[in-house]
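[1] Sequence plus the predicted model coming up.
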Amino acid sequence: MTARFVETVTDPGKYFDGQGLFLRVQPNGAKQWVQRITIRGKRCELGLGSPPAIPLATARKLALENRGKAMMGGDPVQERRDARAGLTFEAAVERYLAAKLDEFRNDKHKAQWRSTLDTYARPVLGPKLVAEITLQDVLRALEPIWQTRTETASRLRGRIEAVLSWATVAGHRMGDNPARWKGNLSEILPKPGKVAKADNQPALALGDVPRWWAALAQRDGMAARAVEFLTLTAARSGEVRGMTWDEIDFGGRDKTDKTDKTPTATLATTATWSIPASRMKMGRAHRVPLTPEAVAILRSLPRSESPYVFHAQRGGMLSDMTLSAVMRRMQDAEEKAGRAGFLDPTSKRPAVPHGLRSTFRQWAAERGFPRDMAELALAHRVGDETERAYQRSDMLERRREMMAAWAGFLRGEVGTGEKVVKLGTAG
């Protein structure tokens, strides 16, 4: 069959081309492309449109794609029905991930893909039909974090583009991809590499820490306890939010200081939190010594069917935004009371959860703790490859002493090294 034949044929009948594709010519001269195809053992006919709107080359391409889908167990007929019914971005994400998750390198990458889309794209794009998503919709998801979390925003753009690309190929939308960078978003948003490096995540001033810690203790809810635990361990938000009970070793029984009536006045604990490499940013397993305060938080949490220690109401993982909301509400309360609140001493921006790691690092430096030990507590790489080859120890027990001193500082105590003195006391 040729394009010229398709254009000129007028005799009624069926004219076959290949891949089950044929041109049906009606007695009134109307023409329609039809494909005979077997889907999951059932033979059926699938309409592919009419010439000249659908030329021969396009009809052949569609027929080949449908045949390939059917051979792989897909159902192009059902996909067409879904497309006519309308597919939301939220549903498209689920179907895309179901098809593509096995290609990702590890469980951490899978979780990051879903988490990024759930956190930043779903609130804006989730209920919209993929066929109706425009450039402006994509910008609404990207612009709030493009300047402040540029790397995350750049990854988000790529993931939105991938989902919409899948939706186009699957027949749920037509036209250009509104999340495409080159010649599209590149004309509106500054290049990621040219965006001025944002200041470090806003951190708490050391002088505000005890007051902030006391205010946090007054907050109810799972997210508030997660922020407390995050602070005590100097861990990343994702590490805490993804923590499962099987990562915790409570060790021996805590020893309580009987001379001090403070609930957290304990001398020692051997509890340890072991984070697998798949959940760590640097791809290496990490051990965290747990202070009595951290253990007390864990023991106070309700156990449920959820695998997560700090879980959302429906049992899933808490979102990063949920933890941020705790500190945002604390800041709002300060401002309503006529106070400046908890601001980064340099940028004057309200402190955020990730900035607490910077606060810890500054505290450790000012208290004279060894640099390598503080960096290990933050799960940073220490030294070059040669140094790391010889430095096999993670200084767990020495870090346990440092984290105990950090917990004391949070409670309003000051001191250097192992010696801790309560504020307002002599010595």
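    Structure's in. What do you need?
[2] Going by C-alpha atoms from here, please, whenever you check contacts or count neighbours.
    Will do.
[3] Make sure T269 is actually in contact with A294.
    No. T269 lies out of contact with A294 (CA atoms under 8 Å); the separation is 10.1 Å.
[4] So in the protein, which helix runs the longest?
    Scanning the chain for the longest helix, with DSSP state H as the assignment, gives helix 150-169.
[5] Show me what that one is packed up against.
    Where contact means 3 or more CA pairs under 8 Å, 6 or more residues apart in numbering; DSSP states H and E, helix 150-169 is packed against helix 89-100, helix 107-116, helix 135-146.
[6] what about versus this one:
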Amino acid sequence: MASVLTVKAVEAAKPNGQNRVEKPDAALPGLYLVVQPTGARSWALRYRREGKPAKLTIGPVLDRRDDDPPEALAIGQPHTLIEARKAARSALQALAEGKDPAGTLRARQAAAKAHPDRDLIEQLGANFIDRYCKPRNRRWEEVERQFKSEINPKWGKKRAQDIGKRDVLDLLDAIVDRGSPVTANRVFATLRRFFGWLIERDVLKASPCAGVKKPTAEQSRNRMLIDDEIRLFWEAASSFDYPFGPMWRLLLLTGQRREEVSGMVRKELALEGDKPLWTIPASRAKNGIAHAVPLSPVAVHIIKALPRIGKAGFVFTTTGEAHVTGYSRSKARLDASMLRLLQEDADDPKSAKLVGWTLHDLRRTMASGMARLGINLPVIEKVLNHTSGSFGGIVSVYQHHDFAEEKRRALDAWASFVTSLVDDKPAANVLEMKAVAK
């Protein structure tokens, strides 16, 4: 007579040395603990379909699981007693719906054998970018970069079904340990969307990200460069050759986002006349709204001095076929150059230190600098292409003034302020700048 299997009974199950032993589980009729003469143990579900006996091998026996159990396990992976019962119930439910659990498994195995690369992370990742990210996410290139630099080097040749929660934790921990906690957060967000998409497409039954928390708690930044740091930044950036040196300076002068500046193309520019303009199309703007950026004389001078490479029209490129990337390496060199300049001016070079900052802090520096110059907040928000704040809610419905002239005066005033710092002119002459901005 069958008895209810327990964890201790499963652990104590021994081979008889000659024949295979099958121990039924009275708690779930049809589920068996199979013990081979060699001592190997596995789970099997026996059932009848169309009057004929059938068998589904669930997977090897796992006595205990040290980490948190996943929501679902693929057939063929090790299962504990509780997990084997859960898998058996799912198979019996499929049988009740007219499906053959063993036949479905054989079909999947045949498909995997016929297309061995079909479920590899690198292949699924490429499909995810093409089918999901590109139609929905204007920043799909960042997702592609994450797969190429962070995910594929570790998992590219692995099947999605073989990735577990521990693999996710190991990947994120390695990114945090190398000093990139924010990158770990971004990769985690991508993985959650990716594995969720695989569930929708019936590649996975459960996400290995289930139960995983965001690696790092991010805090809102308020870092901005002070006047002396702006001067150091400008001098250091001026010593960089194309494309990064000019690009860094335009980041500060325009206050636009890194990807928007680095992806600038010449057809977006109207440099001639007395009102030069850069129009960022909706497809490249983060908020999906086309954005007109008046260009100061200093910005126009920088852009006109740039070389023309390739036929694609990218302003900042080394290949002519794509805009420049590799920001982190260039930013590290920029920091080193700023530190050298700081040490040269310091009374005690060894004590000179540069507080960490990011490229996005240039955007905040410009916004704060404009406020110092007396420029009104709504104008600053229009320069930044913000749709919340002063222009959120019902205001966005009724307010359609484009602030074109106000933005031009503000950006011209900011450029004048920056150049006054660089040229060692009275940088704190805010009253004079206020007159320019109004």
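    Happy to help now that I have it. All values derive from a computational prediction rather than experimental measurement.
[7] Would you mind reporting the TM-score between them?
    In this superposition the chains share a TM-score of 0.63, using TM-score structural alignment, normalised by the length of the first structure; 322 aligned residues with a CA RMSD of 3.9 Å.
[8] picking up where we left off before, right, and the helix or strand after the longest helix of the first structure?
    helix 209-217 (DSSP states H and E).
[9] Tell me the gap between the very next helix or strand once past that following helix and the middle of its chain.
    Moving toward the C-terminus from helix 209-217 of the first structure, the next helix or strand (DSSP H and E) is helix 222-233. Chain-centre distance of helix 222-233 of the first structure: 18 Å, with CA atoms, centre = their mean, to the nearest Å.
[10] what's helix 222-233 of the first structure aligned against in the second structure?
    The aligned range for helix 222-233 of the first structure in the second structure is 243-254, by TM-score structural alignment.
[11] In the helix or strand hosting E432 of the second structure, which residues are buried?
    Assessed by DSSP H and E, E432 of the second structure sits inside helix 430-437. Buried residues in helix 430-437 of the second structure, counted by 16 or more other CA atoms under 10 Å: 433-434, 436-437.
[12] likewise stretch 121-131 of the second structure?
    Under the neighbour-count criterion of 16+ other CA under 10 Å, stretch 121-131 of the second structure has 121-125, 128-129 buried.
[13] Mind putting the helices and strands packed on helix 150-169 of the first structure into JSON lines with distance to R211 of the first structure?
    Below are those laid out as JSON lines (distance: least, CA to CA, whole Å):
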{"stretch": "helix 89-100", "distance to R211 of the first structure": "41"}
{"stretch": "helix 107-116", "distance to R211 of the first structure": "32"}
{"stretch": "helix 135-146", "distance to R211 of the first structure": "29"}
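[14] Those: which one's closest to P123 of the first structure?
    Comparison of those against P123 of the first structure by CA to CA identifies helix 135-146 as nearest, at 8.3 Å.
[15] Please tell me how far that closest one is from the chain's geometric centre.
    Computed by CA atoms, centre = their mean, the chain-centroid distance of helix 135-146 of the first structure equals 17 Å.
[16] what separates L362 of the second structure from S328 of the second structure, distance-wise?
    Here the criterion is CA to CA, to the nearest Å. By it, L362 of the second structure lies 15 Å from S328 of the second structure.
[17] For these two, work out which one has more neighbours and name it.
    L362 (27 against 11; other CA atoms under 10 Å).
[18] residue in the first structure matching the more buried one?
    In the first structure, L362 of the second structure lines up with L356, judged by TM-score structural alignment.
[19] Confirm for me that that match is in contact with A234.
    Yes. Taking CA under 8 Å as the definition, L356 of the first structure is a contact partner of A234 at 7.1 Å.
[20] For F195 of the second structure, give its distance to F128 of the second structure.
    Using CA to CA, F195 of the second structure is found at 10 Å from F128 of the second structure.
[21] what does V436 of the second structure give?
    V436 of the second structure sits at a distance of 50 Å from F128 of the second structure (criterion: CA to CA).
[22] so who does the residue mapped onto T116 of the first structure from the second structure touch?
    Aligned counterpart of T116 of the first structure in the second structure: V143 (TM-score structural alignment). Residues near V143 of the second structure by CA atoms under 8 Å, 6 or more residues apart in numbering: 129, 133, 190.
[23] who's in contact with the first one?
    Put plainly, it is I129 of the second structure. 140, 143-144.
[24] Also K128 of the first structure?
    With CA under 8 Å, 6+ apart, K128 of the first structure has these contacts: 88-90.
[25] packing partners for the helix or strand harbouring A107 of the second structure?
    Under the criterion of DSSP H and E, A107 of the second structure resides in helix 101-114. Judged by 3+ CA pairs under 8 Å, 6+ apart, helix 101-114 of the second structure is in contact with strand 52-60, helix 81-96.
[26] I'd like those laid out as a markdown table, including mean neighbour count and distance to E259 of the second structure.
    Shown next, in a markdown table, are those (neighbours: other CA atoms under 10 Å; distance: least, CA to CA, whole Å):
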| stretch | mean neighbour count | distance to E259 of the second structure |
| --- | --- | --- |
| strand 52-60 | 17 | 48 |
| helix 81-96 | 18 | 46 |
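[27] could I get the ones you listed as TSV with distance to R409 of the second structure?
    Output for those, formatted as TSV (distance: least, CA to CA, whole Å):
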stretch	distance to R409 of the second structure
strand 52-60	70
helix 81-96	67
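[28] Of all the ones you listed, which one is nearest K23 of the second structure?
    Of all those, helix 81-96 sits nearest to K23 of the second structure, with 12.5 Å by CA to CA.
[29] ok, the residue nearest the centre of the second structure - contacts?
    Centre of the second structure computed as the mean C-alpha position; nearest residue by CA atoms, centre = their mean is R186, 3.7 Å away. Contacts for R186 of the second structure were tallied using CA under 8 Å, 6+ apart; there are none.
[30] if I line the two up, what does it land on in the first structure?
    Counting by TM-score structural alignment, R186 of the second structure lines up with T152 in the first structure.
[31] what's the closest non-adjacent residue to R60 of the first structure?
    Distances taken as CA to CA, 6 or more residues apart in numbering place L21 nearest to R60 of the first structure, at 7.3 Å, with adjacent residues excluded.
[32] In contact with the residue mapped onto A271 of the first structure from the second structure, which residues?
    Structural alignment (TM-score structural alignment) places A271 of the first structure against P276 in the second structure. Contact analysis of P276 of the second structure by CA under 8 Å, 6+ apart lists 269-270, 294-296, 300.
[33] now Q218 of the first structure
    Neighbouring residues of Q218 of the first structure by CA under 8 Å, 6+ apart: there are none.
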